[in-house]
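Undergrad: Here is a sequence together with a model predicted from it:
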Amino acid sequence: MKITAERDALLSAVERAARVIERRNTIPILGTMKVVAEKGRLVLTGTDLDMEVTTTCPAEVAQAGGAAMPLTAVEFLKKLPAGAKLEITTEKGRATLKAGRSRATLNTLDVDDFPELSAVAGEAAEFPLAASSLATMIERVSFAISTEETRYYLNGIYLHGAVCEDGPLLRAVATDGHRLALHNILAPEGAHPMPGVIVPRKAVAEIARLIKPLGDEAVTLRVSPTRLSLTAGVTTLATKLIDGTFPDYDRVIPKDGEHRALLDVAALDASVARVSTVSSERGRAVKFAFAEGLLTLSVTNPDTGEARDEVEAQWSAPPLEIGFNAGYVADILGALPGKAARLAMKDAGSPCLITAEGDNASLFVLMPMRV
C-alpha cells in the first residue's frame, strides 16, 4: 500500500474509528486499526468485537493494499502540524509514515487477521432519522441507563415501536430501577413495525458523539433482533445488541398521582443543589415538603449538619412530605425540556411522575426514599 492524504482529514477519520478500540488488549490484533487503500480513498475500521466503526477518508492511492496498524499511528498524526501532507507506505509487516521532515516506522499485523462484526442480517427495519431527533432522544434518556452489571438487560436503551392517538411512535426507555426516562418521536417511515432492542451503553455514547455535529442531517438506522447499525455520511457504526428482556416498564409509570405540583425548573435545580451540599455522599436524600404555594426542601445529616430551602410551587392538595435522591432529581431536571416541571404523586411511598409543562414527548419516573 502506498497513499498520500491530508493530515487533518485523515486524523478526523482515524479518531472516529479509533474511539471504539480498547487500549488494553490481550489479543494484539484488537489493539490495531484496519487500514485499506482503494479507489481514491482509505477505509478505516476499529472494533472491540461488540461494536465496529468503519469510515473513509479521501486519499491519493498509488498502490492499493491494507494493514492492521497500531494506535501509535494516531498519536503520531496528532503531533503533526495542521495542513501537513502524509505519505503512508506499507510492506512486510512495517508501515512508514512521512510528513515533511517527520518520519515514523511502525510494526503492523496482517490485515486478513482483522476481525469483522457480522452485518445486520435477516429481518430488519431500515429507516432515515434526523440526527438532531436521535440526539435529543439519547440526551433525554441515557442518564438513566443502569451501570449495575448483574442486571445486564438494563445496561442500555430500550428502543422499540409504540402506538398512540397520533400514530406509530419510536420510543426510547432507560431505567436503573431508581429512575426511569422515556422519550417518544413519531416513527419515521420504515420504523414501524420494528423489533424491540436494547442498545448497549457504550454504543449509545459513541452514537451520541458521532451524530452531535450533524444537526438536522439525516442518518440511517438498520435494526434487526441481534444487530443495529447507524450510517452517518461516510461513517457506519455497527453494534451487537444486549440479549435480554427489558422489564415491563409501563407498570411502574404512575397513573393515579392526584397530588400535583408545578415548579420552576431552574429554581428547583438550584435549591436541590444548595441543600444537598450537606447530605451524605451515600444516600443524598432530600426531604420535599409540599404545602399550598410552597415547597420546602431540607436535609439533616448527623455528620455535617442541616440545610433548608424554599421554592415557590403551585400546590393545592393536602400537605405531603416525600424523600428523593438529590443526584437523581438533578439528572432529571437536566434532561427535562422547558422551564416548568410538573410533579404528580399518589403518596410518600409511591413513585413520582415528572413531566415538562407543554411537552408530551418525554416523561420521567423517580422512586422515593425514606428520610
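TA: Received the coordinates, thanks.
Undergrad: Could you use CA atoms for every contact and neighbour count after this?
TA: Noted.
Undergrad: For stretch 93-106, buried residues please.
TA: For stretch 93-106, burial by neighbour count (16 or more other C-alpha atoms under 10 Å) applies to 94-99.
Undergrad: quick one, helices of the stretch 1-150 of the chain?
TA: Assigned by DSSP state H, counting those that start in this stretch, the stretch 1-150 of the chain shows helices spanning 7-18, 72-78, 131-141.
Undergrad: and the two most separated of the buried residues of stretch 93-106?
TA: The distance between the two most remote of those (C-alpha to C-alpha) is 16.7 Å, for 94 and 99.
Undergrad: do you know how far residue 256 is from residue 353?
TA: Counting by C-alpha to C-alpha, to the nearest Å, the separation of residue 256 from residue 353 is 10 Å.
Undergrad: Same question for residue 160.
TA: Applying C-alpha to C-alpha to residue 160 and residue 353 gives a distance of 21 Å.
Undergrad: Comparing those two, which shows the higher neighbour count?
TA: Comparing residue 160 with residue 353 by other C-alpha atoms under 10 Å, the one with more neighbours is residue 353, at 24 against 20.
Undergrad: Could you pull up the residues touching that one?
TA: Contact analysis of residue 353 by C-alpha atoms under 8 Å, 6 or more residues apart in numbering lists 253-254, 257, 342-345, 363-366.
Undergrad: Would you mind naming the helix or strand containing it?
TA: Assigned by DSSP states H and E, residue 353 belongs to strand 352-356.
Undergrad: repeat for residue 260
TA: Taking DSSP H and E as the criterion, residue 260 maps to strand 259-264.
Undergrad: Which residues does that strand contact?
TA: By C-alpha under 8 Å, 6+ apart, the residues outside strand 259-264 that reach it are 311-317, 339-347.
Undergrad: Going by neighbour count, list what's buried in that strand.
TA: Within strand 259-264, the residues that count as buried by 16+ other C-alpha under 10 Å are 259-264.
Undergrad: List just the nearest of those residues to residue 129.
TA: Distances from residue 129 to those, taken by C-alpha to C-alpha, are shortest for residue 264, at 32.2 Å.
Undergrad: Against residue 294, how distant is that closest one?
TA: Relative to residue 294, and taking C-alpha to C-alpha, residue 264 is found at 12 Å.
Undergrad: then this one, side by side with the first:
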Amino acid sequence: MFTTSKSALGAALTFAREAVEKRNTIPILANVAIEASPEPGKLSARATDLDVEIAVSFAAEIGPDFRPFTVPAGTLFDIVRKLADKAEIAVAAAGTEADLSAITVQSERARFRLPVLPVSDFPDLKPGDMPFSIEIKPAALAAALGAVRFAVSTEETRFYLNGVFMHPCEAGVLLVATDGHRLAKRLLRTDAPTAGLSPVIVPRKTVDILGKILPKEGTITLSASDAKIRIAADGLELTSKLIDGTFPDYVRVIPTAHSQRAEIDSKALSEAIDRVTTISTERGRAVRFTFGDGRLLLTSNNPDAGEAEDEVPADGEAQIVIGFNGRYVHDAIGNLPEGRLAITLQDAASPAILRAVDSDPEDLVVMMPLRVA
C-alpha cells in the first residue's frame, strides 16, 4: 500500500499520538488513522480523543492499492521507534480486497502483522465554519500560553477555569488564566486586527499539547469559532473543542491602585523562596514577606519541621508584612521575564501585582495573600 521512512512516519506519530487518550473505553480511540493527505505524495496520521484532533502529514510512496485504515497508535509508534535509524518501512494490506482486517509492517528482516479497524468508524472532529482566522508566529503563541498555563485551575467543579481565556484587544489577543488564588495575564501582540475573535476558553489539555507540537519557526494560522479552535502549520493541524462556559470578569480582580511598591532581582527572590520553603509541607506553604529598610525578609514557620528565613535586597518605599503561598510566587517568577521584578501592594489583605520591570503593562500576575501568624 505504501512505503515511507522511519523518520517521516515516526515524526508524524510522535505528534499525532498526543491526542490519544491512554485510558479510554472506546477501542478505536486508541488507534491512529492513516489516510490520504490533500498534499500529493503524502499520507496523514490522524488521532483524536473526541475533544482534540491532531492530523500530521508525512511523505510516502503510495501504491494504487492504498486503502485508509486505523491501527493501534501505541503499538505502531513503538514498532517504528525500535527500527534501525534511516530504516525504510513497507506497509501492506493483509486480508481480502473487500475486507482490510490487518496490515503488515516490514523493515529489512523485521515483520509485524497488526489488526486494523475501519476508518469509516473513526471519529472526525470537523472544525466547521471558522469565522476568525489570523497568522501568527508559533514561538509567540507558545510563549504566551506557557506564561499563563501555571495558573490554570485543576478543580473540575469550576470547569470554566480549566483552560486559558483568550479575547481580543486593540494590540492583539489577551490570554488569562486563574485558579482563584492567582491570576496570570499575557498579551500576544499581532500585526493584524483581532476584533473578529469571540472570547474563548482553550482547554488545559489543548494548551499542553500545543506546547509540545508547535513548530519553532515560520508562521501558523489560528482559526476559531464559538465552539472550536484550529491551529494549522506546515503539515500539521490541531482542532480542539472549546470549554462551553463563561469566564469570570477577571478585570475586577486586578487592583487598579497600589500605595506601595518594591523592586527586587527576580532570580535572587526565586532562589530565596526556594530555600525557605524547604521546610514547607503540602498544606503549609505560607511564607511571610516583610518589606522595609531596603530589604525583603522571607520567613517560613512549620511546627513539625522548624523555621527558615532568608532575605534579599529590595528597592522602593514598601513597608508592609504580608503572606503568600511560597510555591505560587516561585511559579509566578518563573513565568515572568528575567531581571528586575516589581511588586505593588496595598495592604496585607489585598492582592498584589507582580510584573517584570519595563515589560508590557498587560503582562502581569495577581497573587492573593495568605494569613500568616
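TA: Now that the structure is in, tell me what you want to look at. Small disclaimer: the values here were computed from a predicted structure and weren't measured.
Undergrad: hang on, the earlier thing: which of the helices of the stretch 1-150 of structure 1 sits closest to residue 57 of structure 1?
TA: That would be helix 7-18 among those, by C-alpha to C-alpha, at 5.9 Å.
Undergrad: Quick one: list the elements packing against the closest one.
TA: Contacts defined by 3 or more C-alpha pairs under 8 Å, 6 or more residues apart in numbering; DSSP states H and E place helix 7-18 of structure 1 against strand 41-47, strand 51-58, helix 72-78.
Undergrad: and the residue opposite residue 87 of structure 1 in structure 2 once aligned, how many residues sit next to it?
TA: With TM-score structural alignment as the criterion, the equivalent of residue 87 of structure 1 in structure 2 is residue 90. As a burial measure, residue 90 of structure 2 scores 18 neighbours (other C-alpha under 10 Å).
Undergrad: Tell me who's in contact with residue 90 of structure 2.
TA: 1-4, 104-107.
Undergrad: how about a cut-off of 7 Å?
TA: By C-alpha atoms under 7 Å, 6 or more residues apart in numbering, the contact list for residue 90 of structure 2 reads 2-4, 105-107.
Undergrad: tell me the two of these that are most distant?
TA: Applying C-alpha to C-alpha across the contacts of residue 90 of structure 2, the maximum distance is between 2 and 107, 12.4 Å.
Undergrad: hmm, back to that, how far apart are the strand holding residue 353 of structure 1 and its match in structure 2?
TA: Aligned to structure 2 and superposed, strand 352-356 of structure 1 gives a mean residue distance of 0.5 Å (mean C-alpha distance after the TM-score superposition for structure 1).
Undergrad: which secondary structure elements does the helix or strand just after that strand contact?
TA: Using DSSP H and E, the helix or strand that follows strand 352-356 of structure 1 towards the C-terminus is strand 362-366. With contacts defined as 3 or more C-alpha pairs under 7 Å, 6 or more residues apart in numbering; DSSP states H and E, strand 362-366 of structure 1 has these neighbours: strand 179-186, strand 352-356.
Undergrad: Kindly recompute the last result at 8 Å.
TA: Against strand 362-366 of structure 1 (3+ C-alpha pairs under 8 Å, 6+ apart) you get strand 179-186, helix 326-335, strand 352-356.
Undergrad: could you give the angle of that strand to helix 131-141?
TA: Per axes from the mean of the first three to the mean of the last three C-alpha atoms, to 10 degrees, the angle that strand 362-366 of structure 1 makes with helix 131-141 is 20 degrees.
Undergrad: What about residue 285 of structure 1, how many residues nearby?
TA: The burial count assigned to residue 285 of structure 1 is 26, neighbours taken as other C-alpha under 10 Å.
Undergrad: nope, residue 142 of structure 2 is what I meant
TA: Using other C-alpha under 10 Å, residue 142 of structure 2 has 20 neighbouring residues.
Undergrad: how about the strands in the stretch 101-250 of structure 1?
TA: 102-107, 125-130, 156-164, 167-175, 179-186, 197-200, 218-223, 227-232, 235-240 (DSSP state E, counting those that start in this stretch).
Undergrad: now, of those strands, which is deepest in the fold?
TA: strand 197-200 (a mean of 25; mean count of other C-alpha atoms under 10 Å).
Undergrad: against structure 2, where does it fall?
TA: Against structure 2, strand 197-200 of structure 1 falls on residues 200-203 (TM-score structural alignment).
Undergrad: ok, average deviation of the matching stretch from structure 1?
TA: Averaged over the aligned pairs, stretch 200-203 of structure 2 sits 0.1 Å from structure 1 after superposition, using mean C-alpha distance after the TM-score superposition for structure 1.
Undergrad: which other residues reach that stretch?
TA: So stretch 200-203 of structure 2 is contacted by 160, 162-167, 226, 229, 241-245, 247 (C-alpha under 8 Å, 6+ apart).
Undergrad: Format the helices of the stretch 1-150 of structure 1 as JSON lines; extra columns: distance to residue 201 of structure 1.
TA: JSON lines is the format used below for the helices of the stretch 1-150 of structure 1 (distance: least, C-alpha to C-alpha, whole Å):
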{"stretch": "helix 7-18", "distance to residue 201 of structure 1": "17"}
{"stretch": "helix 72-78", "distance to residue 201 of structure 1": "25"}
{"stretch": "helix 131-141", "distance to residue 201 of structure 1": "11"}
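Undergrad: Which among those helices is found nearest to residue 173 of structure 1?
TA: Closest approach to residue 173 of structure 1 among the helices of the stretch 1-150 of structure 1 (C-alpha to C-alpha): helix 131-141, 6.4 Å.
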